[in-house]
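1. sequence plus the predicted model coming up.
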Amino acid sequence: MSSMKPIVVFLVHLAFTFATRCRLLEASCQAPSFTVEAACRAAAGTEYMYELCRDAMRDMSAPENQVSLYALVAAKRALASYGDTVQALAGMLRNASHQDERKAYMLCADRYRDSGDTMRGVADELNGCRFAGLGQRYRDGIAQLESCRDRLFKAMSSPLYAMNLLDRNKAILAYFVGRLLAGVDP
């Protein structure tokens, strides 16, 4: 039980930090407020994207929040998904048996690094309530993921392809939610 104490303390601290940051973000940004339902309906053009949005916002407990908070949560969820893929990609790269496969995975590792940097920049801008120019940054991150997808599609069939597609969809969702903010270019 004593080995669990540091983990519990860390998790409580993490939850407090996230909640405090969210309250600060909500208080500082002049953004419209929506329910999760309304934000996801407004952002999503398909039932799939709506369900992806609802899943991304699953931990939102307040009945209504500023769109800037939803945009930040969507960006953070995309980043978490990227992290899972990068971890799987490292194992695939170690076990790659063909030169084409290795090259494809190396390109994807580079693109994921770039896309992660781009989405972290988006999250920083959202956290600072700076929305101008974010549309292009979202699109850059999506394009970086798509270049990985294109290489995988040309090179071989890989379990990374499905993971990359999900990551791309989460990045697109983050962009769609971000576009609900005034100042984010379409």
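-> Yes, it's here. Numbering: from 1, shown residues only.

2. when you work out contacts or count neighbours from here on, use the C-alpha atoms and nothing else.
-> Will do.

3. so where do the helices sit in this structure?
-> Along the chain, counting by DSSP state H, helices occupy 4-28, 36-43, 47-56, 67-94, 99-127, 134-155, 159-178.

4. ranking those by burial, who's on top?
-> helix 159-178 (a mean of 21; mean count of other C-alpha atoms under 10 Å).

5. leaving out sequence neighbours, find the closest residue to the residue nearest to the spatial centre of the chain.
-> Geometric centre of the chain, nearest residue: residue 78, 1.6 Å, by C-alpha atoms, centre = their mean. By the measure of C-alpha to C-alpha, 6 or more residues apart in numbering, the closest residue to residue 78 outside its immediate chain neighbours is residue 170, 5.2 Å from it.

6. from residue 146, how far out is that neighbour?
-> Separation of residue 170 from residue 146 (C-alpha to C-alpha, to the nearest Å) stands at 12 Å.

7. next one: residue 63
-> For residue 63 relative to residue 146 (C-alpha to C-alpha), the value is 35 Å.

8. pretty sure the residue nearest to residue 78 sits against residue 52.
-> Yes: using C-alpha atoms under 8 Å, residue 170 is in contact with residue 52, at 7.5 Å.

9. and the comparison structure, right after this:
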Amino acid sequence: MTTFVLSVLVSLATSFIAGDACNDVPSMTWGDACLNPETLRNGPDTAEVTVYARIAARLAKLKYESTIAAMDQTLAGGGSSLPGGEREAVGQCKDLYVGARGRMAGVADQLSGCDFTRARQDYLDAVSGITSCQSRLRSFKGSLPAMVAADLDLTMVAYDLGALIVGR
């Protein structure tokens, strides 16, 4: 993880803890909050689950932005040499990622406001978008499939944390 992302996580965790707690949301340790210790390594020792869910949602959004940039580079740099099906698949993935990024940003905002009315569907839509992109890139050569697979893992961590609050 880059130093920038780690500093963002520390900053986010600190600001979330200072905020008001949401009603009826359990607390947990950071070790319990994450399947992959790298994802939330700088989270607080114990906090309301929404803290971890927000951190994961915001980190997913940042990762999506990085992957979108890589897709833009692929389309601009090698786009003309890509076979038509691959160019179309990358373009469709980019659209799916833009949607997923908006959904995860929405989730983070909703969790910040203790408003969980749309969060469950937004999580599901983000998972669906990244999963659909992964299917489109199955035969694609290059680094994009690995990036999408890593993004899907992070998306599932975010979804699983959110499910503790909003259900599946």
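-> Now that the structure is in, tell me what you want to look at. Note that the structure is a prediction, hence the values are computed from the model and not measured.

10. ok, the residue nearest to residue 78 of structure 1 - contacts?
-> Residues near residue 170 of structure 1 by C-alpha atoms under 8 Å, 6 or more residues apart in numbering: 52, 74, 77-78.

11. I'd like those laid out as JSON lines, including distance to residue 89 of structure 1.
-> What follows is the contacts of residue 170 of structure 1, written out as JSON lines (distance: C-alpha to C-alpha, whole Å):
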{"residue": "52", "distance to residue 89 of structure 1": "23"}
{"residue": "74", "distance to residue 89 of structure 1": "22"}
{"residue": "77", "distance to residue 89 of structure 1": "18"}
{"residue": "78", "distance to residue 89 of structure 1": "16"}
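
12. going by distance to residue 175 of structure 1, which of those wins?
-> Within the contacts of residue 170 of structure 1, the smallest distance to residue 175 of structure 1 is 8.5 Å, found for residue 74 (C-alpha to C-alpha).

13. residues contacting that closest one?
-> 53, 56-57, 170, 173-174, 177.

14. now, among those residues, which is nearest to residue 18 of structure 1?
-> Looking across those and measuring by C-alpha to C-alpha, the closest to residue 18 of structure 1 is residue 57, at 14.0 Å.

15. and the closest one, what pairs with it in structure 2?
-> Matched across to structure 2, residue 57 of structure 1 falls on residue 40, judged by TM-score structural alignment.

16. any idea how many residues pack against that match?
-> 22 (other C-alpha atoms under 10 Å).

17. which position in structure 2 pairs with residue 149 of structure 1?
-> For residue 149 of structure 1, the aligned position in structure 2 is residue 134, judged by TM-score structural alignment.

18. how far away is the closest residue to that match other than its chain neighbours from residue 17 of structure 2?
-> Leaving aside its sequence neighbours, residue 134 of structure 2 sits nearest to residue 148 (C-alpha to C-alpha, 6+ apart; 6.1 Å). Separation of residue 148 of structure 2 from residue 17 of structure 2 (C-alpha to C-alpha): 31 Å.

19. let me know the closest of the contacts of residue 74 of structure 1 to residue 160 of structure 1.
-> Using C-alpha to C-alpha, the contacts of residue 74 of structure 1 come closest to residue 160 of structure 1 at residue 170, 15.2 Å.

20. right, I'll call it a day here.
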